[in-house]
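Colleague: 3D model of this:
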Amino acid sequence: MKLSKKIASKITIIFLIINVVTYFYCETYLTKSIKNIEISQMKNSIGKVKNIINHDILSMSSSNLEYSRWDDTYKFMEDFNNDYIEANLRDLASLQQQNIDFIIFSDNEGKIVKDIAVQNYLGINDSSAKKKITEDIVPVIASKRQNEMSGFISTEKGIFLVSALPIVKTDGTGEPRGVLILGKAAGSNFLYRLSRDFNLSLSIETLQDIKDYNFDKEDMSVKFDDRNSISGYFLVKDVFDKPIASIRAVAPRDIHNVAVKDVHSFVCILILIECLIALAILILLHQIVTKKIAVIKGFVDEVSATGNISSDVVISGNDEISELGNKFKDLFINLEKNKEEMFDNQEKYRQLFSNLSSNFLYNKVLYDENGEPEDFLIIEANIAFTKNFNIKKEDIEGKKASSVMPWINRDIYKCKEFLKAMLSENQHKKVDSIYIEELNAWYSFVIYSIKPGYFALIFDDITEKKNKDEMIIKLAYYDVLTGLPNRKNIMECISKEFDNGEKFSILFMDLDNFKEVNDKFGHRAGDYVLSSASERLKSLIDDNVVIGRLGGDEFLILKRHSNDIEEAKNLAQDIEDILSKPFTYYNSEISIGASIGISIYPDDGSDITKIISNADKAMYNIKREG
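Modeller: Here you go, the predicted model:
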């Protein structure tokens, strides 16, 4: 017994050292790795917030460009006729959708000519804030030191996001008559929108609050607040590249807390396993009498042959071997219990697999006569898959994928090399998006190699996300009202034609009598006429004709492969013909016309500005001649 106690104490000391080393390794190195992950995730989240803010600035600049580079705005800054405001700025829906709060018209001396609150519930009502923004920005643009200023600006009333551009003619010519400023308050509503999109708690910190923080080259900083939260900061610089504040993002430390919990659980399980191992070792130490070992061996042989661990072993006597026999009996009883627990755990994992929200298939690879993968057998499918695809488990399990779902074999299993490489390397492959024609939906797929010849297939419907991404692209390149290519889109199309070096025509079109439509029937009638006219114009669009809306009632038409002026004139005549038919608006007939100027590349200009300017001049000559 002394030897047993001595060995037990040695085992205890060894296991204790193992536990201490394991615990401190997990606490030190694992925690450090987790912190690096948390910092990376926080910087990634901050980067996404910055990208959204930059996108807002870009959208504001795009909207500003439509108003500031416009002949009507240019004229308004000369005569200050309020009809311009009534005709063009009564319906501010597009600006409201961008959460723009105010519009300021300023002359070149910084005097505010007109300011408009875009949001009914928000805006700038404090003259000092208006004056501060105007005085800081207008002198820089008026002096032509900068053609555009976009970004943050700080006032006593808060921080604002602004876009400022000089007011010039539509073609970009003419001496600037002032500055047009669009802006939004970077306050609680602005931060709430970003917080909602990224599931972060956002706030603005003053420079005094962050003076001791170290920002990296990307103007970011991350700080661990405590065991439960982490904060990320990115430096906010104004339009003059001067730091004015910092936006703070706070997120819970979910990864850290789960990891700490898992480490503690792991150490507890390790201690439990070590205790069981120590117990088994102590039991084996009692095997010191050889003549009774045969009895125990016979019992073990019987168990090995039959697999029945519920058999009993009977060893008479009160000695240590008899005690060892009883210990064996207890051991196999415990094994039987563990076997039952193992079956219970298997059932739990099966339930977890069945209740997984993603579509899940467990499969076996089928090989051809040359040992190359050619198909796979579906072994098991989860509940989510059977519900989403309206198929019974018995109709798919045990069947070849190619026979029950040919789209899987065609679209996912694209080539033998793909599956073969994944299985040989024991790794996983991800396919971000594939369109399944039979299902009329987009899916993302992840394929995991489980063991040689077996793999798991997990896939989710991402159609809604795909549609949202496409909608964002459409908003960036197409006019919201008419559905036609916007100014940016049509300009890019024309620029590409210069690179091709082939002849093409530019038609600059302005709708006749459109102002009278707005004056007589109202701005909505004008929008209706623009939308309806655009629908008619779309009938002329083909591979060689691109029609885009510049803004207001001005349109730009690109005619590719136009070898002479007659082709352009024929297209202009077609446009006039389809617009000559009256439009019916609430039982009223509205008639408009079109004045169209034409320029030919390279005859009428060798760059985009010149050729559009000549087409614009030709249009105004036609309009002037009636």
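
Colleague: okay, CA-based contacts and neighbour counts for the rest of this
Modeller: OK.

Colleague: quick one, strands of the stretch 251-400 of the chain?
Modeller: Per DSSP state E, counting those that start in this stretch, the stretch 251-400 of the chain carries strands over the ranges 359-367, 373-381.

Colleague: distance of the residue nearest the centre of the chain from Asp197?
Modeller: Computing the C-alpha centroid of the chain and ranking residues by CA atoms, centre = their mean puts Asp469 first, at 7.9 Å. For Asp469, the distance to Asp197 (CA to CA, to the nearest Å) stands at 15 Å.

Colleague: try Val267
Modeller: 39 Å.

Colleague: which of these two has more neighbours?
Modeller: Legend: neighbour count by other CA atoms under 10 Å for Val267 and Asp197, higher for Val267 (16 against 11).

Colleague: Next one: the more buried one from Ile611, what distance?
Modeller: From Val267 over to Ile611 the distance is 76 Å, taken as CA to CA.

Colleague: picking that back up, can you give me the distance of the residue nearest to the centre of the chain to Leu475?
Modeller: Per CA to CA, Asp469 is found 10 Å from Leu475.

Colleague: And Ser127, by the same measure?
Modeller: Per CA to CA, Ser127 is found 34 Å from Leu475.

Colleague: And this one, please, so the two structures can be compared:
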Amino acid sequence: MKLSNKVFMIVCLGFISLIAILYIFSKNNLLEQYNDIEILRVEDNVKKVVKYINRDIENINSVVLDYSLWDDTYNFMNDHNEEYIDSNFRDLTIFNRLKISFLMFIDKNGKIIYSENVNEEDSFNNLQKDEAEELAAQVSVLSKLKDKKEVKGIIQLKNKTLIVSANNIRKSDGTGDSRGIYVNVRFLDKIELDELNTNLGFKVESLPYSYSEISSSDRNVDDVYVKIQNRDVISGYGVIKDLFGKSVILLKLDSDRVGLKEALKNVNYFITVLILTVFIFYGAVILLINLLVVRRIIDINNTINKVETEEDLSVNLSVAGFDEIAELSVNFNKMFKRLKKSRDEIIESERKYHLLFSNMAESFAYNKIVTDKDGRPIDFTILEVNDVFLKVANIEHEAIINKQITELIPSLKTKNKEVIDTFARIALSGTSERLEEVFIDEFNSWYSIIAYGTESGYFAFILSDITEKKKAQEKILRLAYKDDLTGFPNRKGIIESIKRAMKEKQRIFAILFIDLDDFKSINDSLGHIAGDFVLMQVSSRLNTLKNENITIGRLGGDEFIILQENIETIAEAESLAESIKHIFRQGFMYRGNELHVQASIGISMYPNDGTKVAALMKSSDIAMYAAKKNGGHGYKIYSNNMNGTALEELMLENYLRKALELEQFILYLQPIGDIQTMKITNVEALIRWNHQGKILPPSTFLLLAKKIGKMVSIDNWVLRKGCKYCKKLHEDGLENVSISINTSFKQLSQDNFVEKVIFALEDAKLDPSYLSLEITEDEAMEDVEFTIDILKRLKELGIRISLDDFGTGYSSLSYVNKLPIDTLKIDKSLIEFVDKDQRNAEIIKSIIIMSHSLNIKVVAEGIETEEQLNMLRDLNCDYVQGYYLGRPMDYENFIENNK
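Modeller: Modelled structure (predicted):
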């Protein structure tokens, strides 16, 4: 068959096959994919509906949790206090807002103590007495089945579907036996579905559960069913189960199949256009192939046959045009000319090759494989090498040619046997290969080797010296995985060690997370050079604990991690933690000063506390923080309830972020009195947080406020509020009382802090002489010169300055002379044993004498007994503050007790 006919048939069959394949694919696969997409879309929409209902369940559950874990609720279940009902459930606005329809309290015997229909106007969405009693009985049963945990979900009650949340009533700290159950109910009715349809933009209806309705579904996953009704409609069903696990409701969602219709239209249009295009293209291709290719190939074939017959290499092919066929004709002509000069060209090529070979910058060798009697490669003979190879091997040319390589490099037969095997494979297959890193003992260097086969049994290789590159890589690797200061593995290095331990599938191993206590104080007071000295000393002591099963790493700062492998019980990890505690008992000598550092240690165990590195490290980190909160200088073993504590802290943090905006902070006032007359001369403003009806002291939230960056805003609020309180005290009869307000270094560091103080005074219409700003000793020491400058500007306004908590920081009395202060407050830690410890009394006496010599008044904090008061009178103290004189109180109680 002629070429032209073959081309015609092949092109024709190809185009027909292409059209058929595209049509079948479009009609079947493509449309099937559209079906799958629509099914997944409807399935996703049904899941959104179910998720929306679950969100409502969680909303009412949050209310149940708040009320059921409230001490007032706990007491009500005991004494049935009507005042509790009046104050919490007479105004049901909040329950209406959450769309709660019904609430009730059930005692331990299942009896309803109190119930209330929230929306009395909607009789259908109210529970009758018999319905409420039936619900109480079911909830009581469920609470027992749930092992005293919360109950939340769906309950079918006669012809009503209820969203129910219930929880056992206990004290707020989780202690105490359950006093009963608190229940909230919301109806899953038409109103709920209408709201759902509005919010999600769907059309959903609720049907009684019927298996026959969903039995012929096209897809079902996790109680979500999808059924293709026809080419116009596709339906999705969500099965809602009640708290007993019984399917009770079908949520049906119908969707139009707009996508499928559009797809069918587009596929038909595409096939039609494709067929027309193909036929036009087909005709053009056949015509061009015949004109441009077939005829010209026939001419070339005739000419070559003539050259073959006459053996006349001087006959040339005719060349017409500038395309590939013309280029082919030219190349044939060149080939004939080259054949005449082939021997001369080969000789010239060999001469050039030898010149290139001799001048190569890398070691080069041409070789022949040596085999044993069975044909297995055992060595290779060196046929030729270049000058660089001779220089590297330090050998003469005649001494190496036709010698076996293992005579020159014996290590190839011992340590690097795979190199010879690779060379043999390349020589026999005629391929090429690179060996990236090979160490040759005889040359004491690392090499990269490129080997390539030339002809069967022969090969060449090029040696490139990569020793310096290898050393650089190893140095970079060491830097990447080592800590510069301590020499321990860094974060990346210790993580790799933990991963390695996991891959070895050890039964158990331990992670000990170590954080140094009070390390920040060393950096702040003595500088980072001292801090680095301590870290190196700590590393040296930790290094004494190392053995084949213990790997120590530094995460950064003052955080270390120890991986303890091949242990049998957690007791071995506890023993290691005790050893760590022991090595910190002795202080570190730095420039004549003894520095003491302790450690908080958190322990997690693989695999119980995590099967991945991140989870395992997080568990040990949480345990470490638990040890630090416990006072430090000890260790804690991770437990699951620590995660609960972390969640509580996160929730408290979220509430704290909004506390200022919601005006939840209040000020308490504590009196400061003249030690001789006991007359109140000053009050200290102390912040409290009214959180969910509980008054929280600053110790529970101020550190958290610093962590989330809210401390300065809170300090500024206390400043403004305190000035207004002082003015109000004057108006209520305490004319000469001034107010002391705590400030921090961060608050002082605001660009316009002095202007903020002036604004607070002017806004309250308070004379500056009635305001005393207190800064703690350690805050003042953060930047002494800056602090002095700001305090001087405040004193020029007439404001008094007080140094708080003196005796707990890092300064000495010599700093007091530099600070422009009017009052010095001795910390209660020094006062506590003043009447029992003569040494404490002498320290306080020295502070008072020095302060008086600088014309500074002294306030003693924490006075709780008459003995302490009398002792401080004898020591000539000026003012006192503490429970003996008066506890912190809100404004109303303070006025009532001090008028």
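
Colleague: TM-score for this pair?
Modeller: After superposition, the two chains reach a TM-score (TM-score structural alignment, normalised by the length of the first structure) of 0.45; 338 aligned residues with a CA RMSD of 4.9 Å.

Colleague: and Ile17 of the first structure, how many neighbours?
Modeller: Here the number of neighbours of Ile17 of the first structure (other CA under 10 Å) works out to 12.

Colleague: And it, how close does it get to Cys268 of the first structure?
Modeller: Remark: distance between Ile17 of the first structure and Cys268 of the first structure (CA to CA) = 14 Å.

Colleague: Show the contacting residues for Ile450 of the second structure.
Modeller: Going by CA atoms under 8 Å, 6 or more residues apart in numbering, Ile450 of the second structure touches 432-435, 461-463.

Colleague: quick one: which of the residues you listed is nearest to Glu649 of the second structure?
Modeller: Glu649 of the second structure lies nearest to Leu435 out of the contacts of Ile450 of the second structure, by CA to CA, at 56.9 Å.

Colleague: what about the residue nearest to the closest one when sequence neighbours are not counted, distance to Ser464 of the second structure?
Modeller: In space, and not counting its chain neighbours, Leu435 of the second structure is closest to Ile449: 5.1 Å by CA to CA, 6 or more residues apart in numbering. Ile449 of the second structure sits at a distance of 6 Å from Ser464 of the second structure (criterion: CA to CA).

Colleague: And for Leu251 of the second structure?
Modeller: For Leu251 of the second structure, the distance to Ser464 of the second structure - CA to CA - is 73 Å.

Colleague: ok, those two, which is more surrounded?
Modeller: Neighbours were counted for Leu251 of the second structure and for Ser464 using other CA under 10 Å; Leu251 has more, 20 against 17.

Colleague: quick one: which helix or strand includes that one?
Modeller: Element membership of Leu251 of the second structure [criterion: DSSP states H and E] is strand 247-256.

Colleague: same check, this time on Lys132 of the first structure
Modeller: If you go by DSSP H and E, Lys132 of the first structure is part of helix 127-142.

Colleague: That helix: which residues count as buried?
Modeller: Residues of helix 127-142 of the first structure classed as buried by neighbour count (16 or more other CA atoms under 10 Å): 129-130, 132-135, 137-139, 141-142.

Colleague: And for Lys12 of the first structure, the neighbour number?
Modeller: If you look again at residue 12 of the first structure, you'll see it is Thr, not Lys. Neighbours of Thr12 of the first structure using other CA under 10 Å come to 15.

Colleague: Give me the spatial nearest neighbour of it, chain neighbours excluded.
Modeller: Using CA to CA, 6+ apart, the closest residue to Thr12 of the first structure is Ala278 (7.9 Å).

Colleague: count of neighbours near the one you found?
Modeller: When counting by other CA under 10 Å, one arrives at 17 neighbours for Ala278 of the first structure.

Colleague: looking at it, it is touching Ala8, isn't it?
Modeller: Yes - counting by CA atoms under 8 Å, Ala278 of the first structure does reach Ala8; the two are 7.3 Å apart.

Colleague: Run through the strands of the stretch 451-600 of the first structure in chain order.
Modeller: Secondary structure of the stretch 451-600 of the first structure by DSSP E, counting those that start in this stretch: the strands cover 454-461, 504-512, 545-551, 554-560, 583-585, 588-590, 593-601.

Colleague: How many residues are close by Ile714 of the second structure?
Modeller: When neighbours are defined as other CA under 10 Å, Ile714 of the second structure has 18 of them.

Colleague: Show me what the host helix or strand of it is packed up against.
Modeller: Take DSSP H and E as the rule and Ile714 of the second structure turns out to sit in helix 711-731. Under the contact criterion of 3 or more CA pairs under 8 Å, 6 or more residues apart in numbering; DSSP states H and E, helix 711-731 of the second structure touches strand 665-674, strand 680-691, strand 738-743, helix 745-748, helix 753-764.

Colleague: Let me see the ranges of the strands in the stretch 51-200 of the second structure.
Modeller: Secondary structure of the stretch 51-200 of the second structure (DSSP E, counting those that start in this stretch): strands at 102-107, 112-117, 151-157, 160-168, 180-187.
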